[in-house]
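Student: This is a predicted model, with the sequence first.
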Amino acid sequence: MVSSQSRSAPASIDETMELLAGADYVADRALATVLFLSLRMQRPLFLEGEAGVGKTELAKVLANSLNRRLIRLQCYEGLDVSTAVYEWNYAAQMIEIRMDEATGETDRASMERNVFSEKYLIRRPILDALTGEPGAAPVLLIDELDRTDEAFEAFLLEILSDWQVTVPELGTIKAAEPPLVIITTNRTREIHDALKRRCLYHWVDYPDAERELEIVRRKVPQANSRLSAEVVHYVQKLRQIDLFKSPGVAETIDWAGALTELDKVALDPETVSDTIGVLLKYQDDIARIGEGEGRRILDEVKAELAAAE
């Protein structure tokens, strides 16, 4: 039965943008277009970009907006089938075997059918995502795929092509309706072409100042308007410097929120110095900003905003 609360996918690019905007996700038209096509064509969406630019957040927003379950597979080195797809409840199987033996059941074929049944199958994220009902398929987020190895990538090919998983003891389990799949990577290594060919691709870049300011206004509405503008322009200029790790949109939001908690209405050198750890997460980057670069950037931001008024 289709969930009465699930929503159908948007019927146009404009509806897709409205769907995202309604959840305070400020997307450009290019991202809304590829998301719309991904939903319409039932193809996975492969999002690549720096950390903190909103790749994971898009999957969360999509699940919430369409009232679908969000199933998240957080990737890491060493991820295997038993963690990502399925495994058997060995403890419960052993108890079943002992009980059969105690009652005199010795037929091996019958015992095997009992213990290798759905009752003892533990569905991990990928297999769980293939069990959605038509019209209410879940959103499957495969997050930071670049942290896994090529062997796991190869395993995903059957799933992304045919929407099915083979469990040797049970046979092939095929989705009644494909899940809405979003795959993210921070590009710490290249993903194989065979997997990318099964997806629609989009590079999620840092937003321009106008869009980032709109994001901050939506996510930190209590922030002073002058402070929000200075924070965004300061971060924009930081990204033009050769840092080890440029701050993402998530850090911009955190910084605006932190400064608001401190009742700040504008940036000043002391405040930047005291709170820079909210924005930058590597000591070498913090040290560089502390060597006069931070004050220079702040002076430029103040001058440019004053000239624009």
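Tutor: Cool, the structure landed.
Student: Every contact and neighbour count from this point should use C-alpha atoms.
Tutor: Fine.
Student: Doesn't residue 202 belong to a helix?
Tutor: No: per DSSP: H, G, I helix; E, B strand; the rest coil, residue 202 lies outside any helix segment and is strand.
Student: Would you check that it makes contact with residue 44?
Tutor: No: counting by CA atoms under 8 Å, residue 202 sits too far from residue 44 to count as a contact (11.1 Å).
Student: So which of those two has more stuff around it?
Tutor: Set residue 202 next to residue 44 and count neighbours by other CA atoms under 10 Å: residue 44 wins out with 26 against 17.
Student: list the contacts for the more buried one?
Tutor: By CA atoms under 8 Å, 6 or more residues apart in numbering, the contact list for residue 44 reads 38, 160, 180, 181, 182, 183, 198, 199, 200.
Student: 10 Å - rerun?
Tutor: Under the criterion of CA atoms under 10 Å, 6 or more residues apart in numbering, the neighbours of residue 44 are 35, 37-38, 140-141, 160-161, 178-183, 196-201.
Student: buried subset of these?
Tutor: Listed as buried from these are 35, 37-38, 140-141, 160, 178-183, 199-201; burial here means 16 or more other CA atoms under 10 Å.
Student: now for those residues, which pair is the farthest apart?
Tutor: Greatest spacing in these, by CA to CA: 178 and 201 (18.1 Å).
Student: Make sure residue 133 is actually in contact with residue 175.
Tutor: Yes: the criterion here is CA atoms under 10 Å, and residue 133 meets it with residue 175 at 8.4 Å.
Student: Spell out which helix or strand contains residue 160, please.
Tutor: Assigned by DSSP states H and E, residue 160 belongs to helix 150-162.
Student: cool, and residue 30?
Tutor: helix 29-41.
Student: Likewise for residue 178?
Tutor: Counting by DSSP H and E, residue 178 is part of no helix or strand.
Student: Show the contacting residues for it.
Tutor: Contacts for residue 178 (CA under 10 Å, 6+ apart) come out as 42-44, 129-140, 159-160, 162-164.
Student: swap in residue 296?
Tutor: Residues near residue 296 by CA under 10 Å, 6+ apart: 269, 289.
Student: Give me the three-state assignment for it.
Tutor: Classified using three-state DSSP, residue 296 is helix.
Student: Tell me which residues are up against the helix holding residue 30.
Tutor: 8-20, 26-27, 42-47, 58, 62, 179-182, 199-204.
Student: which among these end up buried?
Tutor: Buried among the contacts of helix 29-41 (16+ other CA under 10 Å): 9-10, 13, 16-20, 26-27, 42-47, 58, 62, 179-182, 199-202, 204.
Student: Got another one to weigh against that:
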Amino acid sequence: MPTPLPNSIDAVHDLLKNANYVADRSLATVLFLSLKMGRPLFLEGEAGVGKTEIAKVLAEQLNRPLIRLQCYEGLDVSSAVYEWNYARQMIEIRLAEATDTAEKDKLANDLFSEKFLIKRPLLNALENTGSGAPVLLIDELDRTDEPFEAYLLEVLSDFQVTIPEMGTIKADEAPIVIVTSNRTREIHDALKRRCLYHWVDYPDAEREKEILARKLPGADARLSEQIVAFVQKLRQDPGLFKLPGIAESLDWTNALTELNVMSLDPDVINDTLGVLLKYQDDIARVQGSEAASIIDQINSEMEQKGA
């Protein structure tokens, strides 16, 4: 059975925290309003800041199925919503050709019925499976093109899809919809108007330390503090092509823990920057004297704080 929806902002904050998702109050507020009002939530932000994770946490904590539509260039209705099982239809037609007229007339009525329909994520999300309305994650919408984005308007406003051969299929209970975008292109205003909106930003140092402590409780506390300080300083560098997100901070902490590293030093940083940064130009910019300068500054600040 699905878990009842949280009845306050604090309850949403606690729900996220129970799954080790450390959110600020503004995110908890807009998520509460989305659940309360039954409106899709459009989350925009840089890659790796935890947008997709919100949908996963909601599905887990509310005990509902998660249906994920991973967007990509060229995504169309047949991959996202439905398509007809043409191979099975052809077999049925061949079988009917060998039977009497009555069977042929029956087949004409049945050929575009539900038994020949292949349901894709969006159509599945409109069905109540007995476990409550699912959580529908439309992930990285900015990767699709504008025609598909326009198709989503009916889904997100009325929670229904229209199949020309069958008519309109409408959800008995609206799914919980999370739409994410990394903002590689602008999403049209018509779609944004159908959603509540929130920009998911990089966390501040205190929240990032709490995230590491919750996600990787076995990591050394001093190492985690150094990692957070290092990553926070990198995010202030306008010359980097791709700033490291929370996902990269977690990966780097996990990797250094696996290597039994207890404290950052320039050699360790140079050897493992490929876990944190994903572009060679960024790695080359940070390696060597820049990494040494940053870690010296961090150690000095930590010593002053300790004193």
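Tutor: Perfect, thanks for sending it. A quick note: this is a predicted structure, and the numbers were derived from the prediction, not measured.
Student: Let me see the TM-score of these two.
Tutor: These two chains, once laid on top of each other, score a TM-score of 0.97 by TM-score structural alignment, normalised by the length of structure 2; 305 aligned residues with a CA RMSD of 1.2 Å.
Student: Compare residue 133 and residue 175 of structure 1 (neighbour count), which wins?
Tutor: Shown here are residue 133 of structure 1 and residue 175; by other CA under 10 Å, residue 175 has more neighbours (21 against 17).
Student: Show me what that one lines up with in structure 2.
Tutor: Mapped onto structure 2 by TM-score structural alignment, residue 175 of structure 1 lines up with residue 171.
Student: who are the neighbours in contact with the closest residue to that match other than its chain neighbours?
Tutor: In space, and not counting its chain neighbours, residue 171 of structure 2 is closest to residue 126: 4.5 Å by CA to CA, 6 or more residues apart in numbering. Shown in contact with residue 126 of structure 2 (CA under 10 Å, 6+ apart): 133-134, 136, 155, 159-161, 169-175.
Student: Can you list which of those carry over to structure 1?
Tutor: Mapped onto structure 1 and checked by both residues aligned by TM-score structural alignment, their matches' CA atoms under 10 Å, these keep the contacts 133-134, 136, 155, 159-161, 169-175.
Student: so which strand or helix has the most centrally placed residue in structure 1?
Tutor: Note on structure 1: the residue nearest the mean C-alpha position is residue 56, at 1.8 Å, using CA atoms, centre = their mean. Here residue 56 of structure 1, judged by DSSP H and E, is contained in helix 55-65.
Student: quick one: the helix or strand just after that helix to structure 2 mean distance?
Tutor: For helix 55-65 of structure 1, the following helix or strand on the C-terminal side (DSSP H and E) is strand 70-74. Taken over the aligned residues, the distance from strand 70-74 of structure 1 to structure 2 averages 0.4 Å (mean CA distance after the TM-score superposition for structure 1).
Student: Give the aligned range of strand 70-74 of structure 1 in structure 2.
Tutor: With TM-score structural alignment as the criterion, strand 70-74 of structure 1 aligns to 66-70.
Student: So which residues of the stretch 51-200 of structure 1 form strands?
Tutor: Assigned by DSSP state E, counting those that start in this stretch, the stretch 51-200 of structure 1 shows strands spanning 70-74, 86-88, 121-123, 139-143, 164-167, 171-174, 180-185, 200-203.
Student: Compile the ones you listed into TSV and extend it with columns for distance to residue 298 of structure 1.
Tutor: As requested, the strands of the stretch 51-200 of structure 1 are exported to TSV (distance: least, CA to CA, whole Å):
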stretch	distance to residue 298 of structure 1
strand 70-74	38
strand 86-88	53
strand 121-123	52
strand 139-143	35
strand 164-167	54
strand 171-174	56
strand 180-185	32
strand 200-203	30
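Student: Residue 276 of structure 1: which of the ones you listed is closest?
Tutor: Each of those was scored for nearness to residue 276 of structure 1 using CA to CA, and the closest is strand 180-185 (26.4 Å).
Student: The aligned partner of residue 94 of structure 2 in structure 1: neighbouring residues, count only.
Tutor: Aligned against structure 1 by TM-score structural alignment, residue 94 of structure 2 finds its counterpart in residue 98. Look at residue 98 of structure 1: counted by other CA under 10 Å, it has 13 neighbours.
Student: what residues are up against residue 98 of structure 1?
Tutor: Contacts for residue 98 of structure 1 (CA under 10 Å, 6+ apart) come out as 92, 104, 105.
Student: Narrow these to those in helices?
Tutor: Judged by DSSP state H, the subset of these located in helices is residue 92.
Student: Can you find the partner of residue 219 of structure 2 in structure 1?
Tutor: Under the alignment by TM-score structural alignment, residue 219 of structure 2 pairs with residue 223 in structure 1.
Student: got the contact list for the closest residue to its match other than its chain neighbours?
Tutor: Nearest non-adjacent residue to residue 223 of structure 1, counting by CA to CA, 6+ apart: residue 260, 5.5 Å away. Residue 260 of structure 1 sits next to 220, 221, 222, 223, 224, 227, 228, 254, 266 when contact means CA under 10 Å, 6+ apart.
Student: which of those count as buried?
Tutor: 220, 223, 224, 227, 228, 254, 266.
Student: which one of those is nearest residue 114 of structure 1?
Tutor: residue 254 (52.4 Å).
Student: you'd agree residue 262 of structure 2 is up against residue 221?
Tutor: Yes: using CA under 10 Å, residue 262 of structure 2 is in contact with residue 221, at 9.0 Å.
Student: From residue 5 of structure 2, how far off is the aligned partner of the residue nearest to residue 223 of structure 1 in structure 2?
Tutor: Matched by TM-score structural alignment, residue 260 of structure 1 corresponds to residue 257 in structure 2. Here the criterion is CA to CA, to the nearest Å. By it, residue 257 of structure 2 lies 37 Å from residue 5 of structure 2.
Student: for residue 202 of structure 2, same thing?
Tutor: Distance, residue 202 of structure 2 to residue 5 of structure 2, using CA to CA: 27 Å.
Student: Skipping its backbone neighbours, what lies nearest residue 157 of structure 1 in space?
Tutor: Nearest residue to residue 157 of structure 1 in three dimensions, chain neighbours excluded: residue 195, at 6.2 Å (CA to CA, 6+ apart).
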